[in-house]
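Q: structure for this input, please:
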Amino acid sequence: MLPRRLNLAQVLDDTVQRHPTNEAFVCNGTRDTWATLDDKVWRTAAVLWKLGIRKGDHVGIMLGNSIQWLQAFFACARIGAVTVPVNTRFRTEELRFCLSQADIKALVMADEFLGIDFSALLQEVEPAVSTRLPGANLPRLEHVLVVHSSSKEIPAGAQDFAALVAAAAAADLDAVRTRHTPAAPDDILLIQYTSGTTSFPKGVMLSHDNMLSNAAAVAERMGVRPDDRYFSIRPFFHVAGTTLSVLVSLTAGCCLLTLPRFDVAETLRILDQEKCTLTSGNDTIFLMLMAHETFDPARLHLRGGWAAAGPEVMQKIHDVMRVPGLCNAYGLSEASPNVVFSSWNDPLALRVAGLALPHAGTQVRVVDPESGIALPPDNPGEIQVKGWNVMRGYYNMPDNTAKTFTDDGWLKTGDLGVLNQEGRLRIVGRLKDMLRVGGENVAPSEVEGLLLTHDAIELAQIVGVPDPRLGEVPAAFIVLKSGHHCTEDELIAWCKPRIANFKVPRYVRIVDDFNAIGMTGSSKVQKNKLRAHAITVLGLEGR
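A: Below is the predicted model:
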């Protein structure tokens, strides 16, 4: 395992020194060795330094998986700046909240991605990008660097990322190499915005040590070697992309392969032609791969990787995809993210059942959700975590941070699990009111809060209902204000430009009230009864 107490720049230096000519990254037609990647990182760091980005400054990255994402992330780490990944599915209100709450000083962004005009989106949030930054809406945002891929002009208040990197002079490189202040292991490397039970996401602060130690521990359990070719479609704006993809590759020195967006046929082609030996994903991703018309296990070269999946899917990956050493994983952003991880050589029955051990130096306990008392083995309760993988708190949210920890310092995950006699953890479900839509977390309260801004809506409740492809999708139950009218299709259309597509309700039903469905004594809707009602009225039984 990688020794702890390092910063990312030190690990990158070591990997470049050990494997300079090995392929490091393959994506969308680009190929880089560790040496050529490091050169791009230094040039990007020189650009940021010249713009005035210093240790502790916050830099947002709003890009699909790409070499530019890695350049910006590693460059920030080199000069001690903090990366803030921005979800590429964010819409106006989410983007405004993230850029403002995170105090972002510079933003590296695509001009467009997945059909979304990011330049136009940013101009809605901060009109000054059309003229000159900073502006009134985001006074801390001083620089926008655009990765230009379309025929549209870059906003007048922004700059061309590629042109700046290409123009980095020797003096700029010398300045950043000699004058920057290295990050300490406990300095914040990244702020990960994750959906929670509040109206908007919370910024999870993760240190260099948090993420690098987590990546090294996972790489050891996966059995990653420098000659491995690791394909991961996990978005880099998630910690499953940064820690469990990018940093696993970095700490092990292997090649990481990815795509800007998940395409089943293209993924299968890459797995075959690039002779990928490792991969990762959730149950939805693996099921889509196995169901595709071009799927042929004889053309795969996979020996392992990891999945966040249930027993049925884990067994199917072993039997149908013929991946012998696949590991099971559980985690959350607040734990960098991994909490428990199978070992590649654990007995298959343990890996399929999701029975995995915590990493060395970390602790897991299961407690009674009401009393907080630790439970004996084989009893389900809330999973709590302690150790070097636990976050430093939520950025500028001390009250939320305090509520997430117990008085004796354990992270409350809000997830339900069982510890067996050997200390292996099995995930049972979720205690917290959270939806999981195709691998994306959706807080019902966030969508409910948006719906309540509609002029016609009196009450709104969101529950998850089964979906064969995404696992579950949001369903909205709405009470309209007296004298107002709005159709269900109109409400769905109203949501689409305002929130990420995976948060938009798949189903909307307008009801007179929730009394017949189920209310608590304190006049709250009983979500378990509402979900059962939704499954019935939507005809989703058996899914």
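Q: going forward, measure contacts and count neighbours with C-alpha atoms only.
A: OK.
Q: where do the strands sit along the stretch 301-450 of the chain?
A: Assigned by DSSP state E, counting those that start in this stretch, the strands in the stretch 301-450 of the chain fall at 304-308, 325-331, 338-341, 357-358, 362-367, 381-387, 411-419, 425-430, 435-437, 440-442.
Q: one more sequence to fold, the one below, so I can look at both together:
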Amino acid sequence: MLLEPSSSFPDMPLTLPRLFGWAAQHYGQKVAIREAGQDISYQQLNDLRRQAAKAFFAIGVAHGDRVAIWAPNMAEWIVAAAGLQSVGAILVPLNTRLQEKEAADILSRAGVKVLLTTAEFESAAPSLLKNLDNLHHCILLPQAGASAADESRSWQAFLKLGEQLDDAKFIAAERAVNPHDSADMLFTSGTTGKAKGVLCSHEQNIRVFQSWSAIVGLSADDNYLIINPFFHSFGYKAGWLAAIICGATILPMAKFDKKSVMEAIQRDKVTMLPGAPSLYEMLLADDSRHEYDLSSLRLGVTGAASVPVQLVRDMRDKLGFKTVVTAYGLTESTGVVTICRPDDDAETIASTSGRAIEGVEVKCADPKTGVELERGCEGEVWVRGYNVMQGYFDMPEATAEAITPDAWLKTGDIGVMDAQGYLKITDRLKDMYIMNGENVYPAEVEKALYGLEGVAQVAVIGVPKAPQGEVGMAFIVPKPNSLLDAAAVRDYCAAQLAAYKVPFYTEFVEALPLNASGKVLKTELKKIALEKLGTAST
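A: I've put the predicted structure just below:
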């Protein structure tokens, strides 16, 4: 198999602070970020990054400290992330859809020292900052349309804190950042429902997305509309980080809205628009798209769900994309494992997740022995290479369970690989399903539902539904004389969990199908669900 070029920039540095400095030298006055009519050049972005880094250093943020960002996509998100990473701190992005309890759990277990958020999120979680012993500072990022918050904790006041800093000490701290240092900790749930903090290094992030960018063809000529949230690898690493590597112009969008997307494409001549399949399906289904000039669209990258062949064709023929590729990855693989190539045919792009990126091994293995199965046979997808995470934060047993002694990452996904190395994901060992690009782990939802009065047993599965891809369906065995109904289930979940985790369907049953050892047969539930979908309680 031919190796891919790792990057057209062999001199690229392998830490985030050096990368921003390198980009400033290479791209200079080119627009790095355009937001709300304001342009930030690559040189200005690096200056802002250094200003933020000095401010973090001034408030005592040191190498290895954890700093969280809980905010929607915005230019300040990028500046803050690069700034904290420039003094060796570890970025902890928080999902903006988390409930207060979920966010507090992550902040506590990660030992977060500083939180950057907006007044909206802080006011929605008034007790969040209480009882968090490690949290010393809360900085409020600017928010469009929001009234002035506590000025002493504002982003602008924070940036001023580094103005009197001894430059020599800051430069020493910046230069001490090593390519192998942990750059970020993205949280992902597991079969137990307990969120795990995935650690990846500076070098891993940069190398993986050098390779990714080279394959998809991202370049300095691209205007990159980033709707995918920055708290995900898709919006952060395949988003603004990849753009900075290539010198593209970043166009952050805080929230998806079809009209706003089409207006942005026309106004800013957007060329790069990645997203979950549902994003493109919603654009295609909107007849008003003909009122906008979408002809600038060039590159689309999708995944996170099965992709119909017709969608790939429609993206090319109706939306005008010259290049469409699909990919597969997980947080534990620095976001990327396999990817299609731009010259693959529509059926290959739709039916597979491509082949491994350079320097990464992939095999479909017997889950018990790790022995690679013959091509064409279903097995658990195992990955080995420089993209495999450093480990789960403060969870050595979970790390040892996920990564074998000979460095194979057990993904928990079931797949089939063909003779050319193209991978097709067919099932998930961990029962995870994907709604609008968001991973949902049934065990977490089930755990929450067991706290609802009147629930005797519960099992949650994912079922197909357009345009979300998949949604949750809860099968509940109620306790005798229980007055539970679907609305009560929905309201309870909404108070406990992020909105995307709330089951869309609720079905009350007398018993759950069990095997001889008492384990719920979710394969049987899926058959039942397909039969009942037309009449399931909603």
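Q: same list (the strands of the stretch 301-450 of structure 1) but as a markdown table, adding distance to Leu70 of structure 1.
A: Converted to a markdown table, the strands of the stretch 301-450 of structure 1 look like this (distance: least, CA to CA, whole Å):
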| stretch | distance to Leu70 of structure 1 |
| --- | --- |
| strand 304-308 | 21 |
| strand 325-331 | 23 |
| strand 338-341 | 21 |
| strand 357-358 | 29 |
| strand 362-367 | 28 |
| strand 381-387 | 28 |
| strand 411-419 | 29 |
| strand 425-430 | 32 |
| strand 435-437 | 26 |
| strand 440-442 | 22 |
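Q: so which of those strands is nearest Lys202 of structure 1?
A: Checking the strands of the stretch 301-450 of structure 1 against Lys202 of structure 1 by CA to CA gives strand 440-442 as the closest, at 12.3 Å.
Q: run through who's touching the closest one.
A: 194-196, 434-436, 502-503 (CA atoms under 8 Å, 6 or more residues apart in numbering).
Q: in structure 2, what range does stretch 71-84 of structure 1 match?
A: Using TM-score structural alignment, the residues of structure 2 aligned to stretch 71-84 of structure 1 are 79-92.
Q: out of the strands of the stretch 301-450 of structure 1, flag the one nearest Tyr507 of structure 1.
A: Nearest to Tyr507 of structure 1, of all those, is strand 435-437, at 13.7 Å by CA to CA.
Q: ok, average deviation of that closest one from structure 2?
A: Here strand 435-437 of structure 1, set against structure 2 after superposition, deviates by a mean of 0.8 Å using mean CA distance after the TM-score superposition for structure 1.
Q: surely Ala68 of structure 2 and Val92 touch.
A: Yes. The pair Ala68 of structure 2 / Val92 is scored as a contact, 4.3 Å apart, by CA atoms under 8 Å.
Q: overlap in contacts, the two.
A: Val112.
Q: in structure 1, spot the helix with the most residues.
A: Determined from DSSP state H, the single longest helix within structure 1 is helix 34-50.
Q: which bit of structure 2 covers that helix?
A: Helix 34-50 of structure 1 corresponds to residues 42-58 in structure 2, going by TM-score structural alignment.
Q: what's in contact with the matching stretch?
A: Contact with stretch 42-58 of structure 2 is made by 20-21, 23-25, 27-32, 79-80, 82-87, 158-163, 165, 170, as judged by CA under 8 Å, 6+ apart.
Q: what about the aligned residue in structure 2 for His292 of structure 1, how many residues nearby?
A: If you follow His292 of structure 1 across to structure 2 using TM-score structural alignment, you land on Asp286. Applying other CA atoms under 10 Å, we find 11 residues neighbouring Asp286 of structure 2.
Q: quick test: name the residue nearest the centre of structure 1.
A: Geometric centre of structure 1, nearest residue: His238, 1.7 Å, by CA atoms, centre = their mean.
Q: wait, doesn't that residue sit right on Gln192?
A: Yes. Using CA under 8 Å, His238 of structure 1 is in contact with Gln192, at 7.2 Å.
Q: and for these two, which residues touch both?
A: Common contacts of His238 of structure 1 and Gln192, defined by CA under 8 Å, 6+ apart, comprise Pro85.
Q: and the residue lying closest to Ala125 of structure 2 once chain neighbours are set aside, how far is that from Val489 of structure 2?
A: Among residues not flanking Ala125 of structure 2 along the chain, Glu100 sits closest, at 5.5 Å (CA to CA, 6 or more residues apart in numbering). As judged by CA to CA, to the nearest Å, Glu100 of structure 2 and Val489 of structure 2 stand 19 Å apart.
Q: repeat that for Val455 of structure 2.
A: Per CA to CA, Val455 of structure 2 is found 9 Å from Val489 of structure 2.
Q: any shared contact partners between those two?
A: With CA under 8 Å, 6+ apart as the test, Val455 of structure 2 and Val489 both reach Leu449.
Q: residues near Ala167 of structure 1, how many?
A: Quick note: Ala167 of structure 1 (other CA under 10 Å) scores 11 neighbours.
Q: circling back to that earlier point, tell me who's in contact with the residue nearest to Ala125 of structure 2.
A: With contact set as CA under 8 Å, 6+ apart, Glu100 of structure 2 has these partners: 124-125, 128.
Q: which among the residues you listed end up buried?
A: Listed as buried from the contacts of Glu100 of structure 2 are Leu128; burial here means 16 or more other CA atoms under 10 Å.
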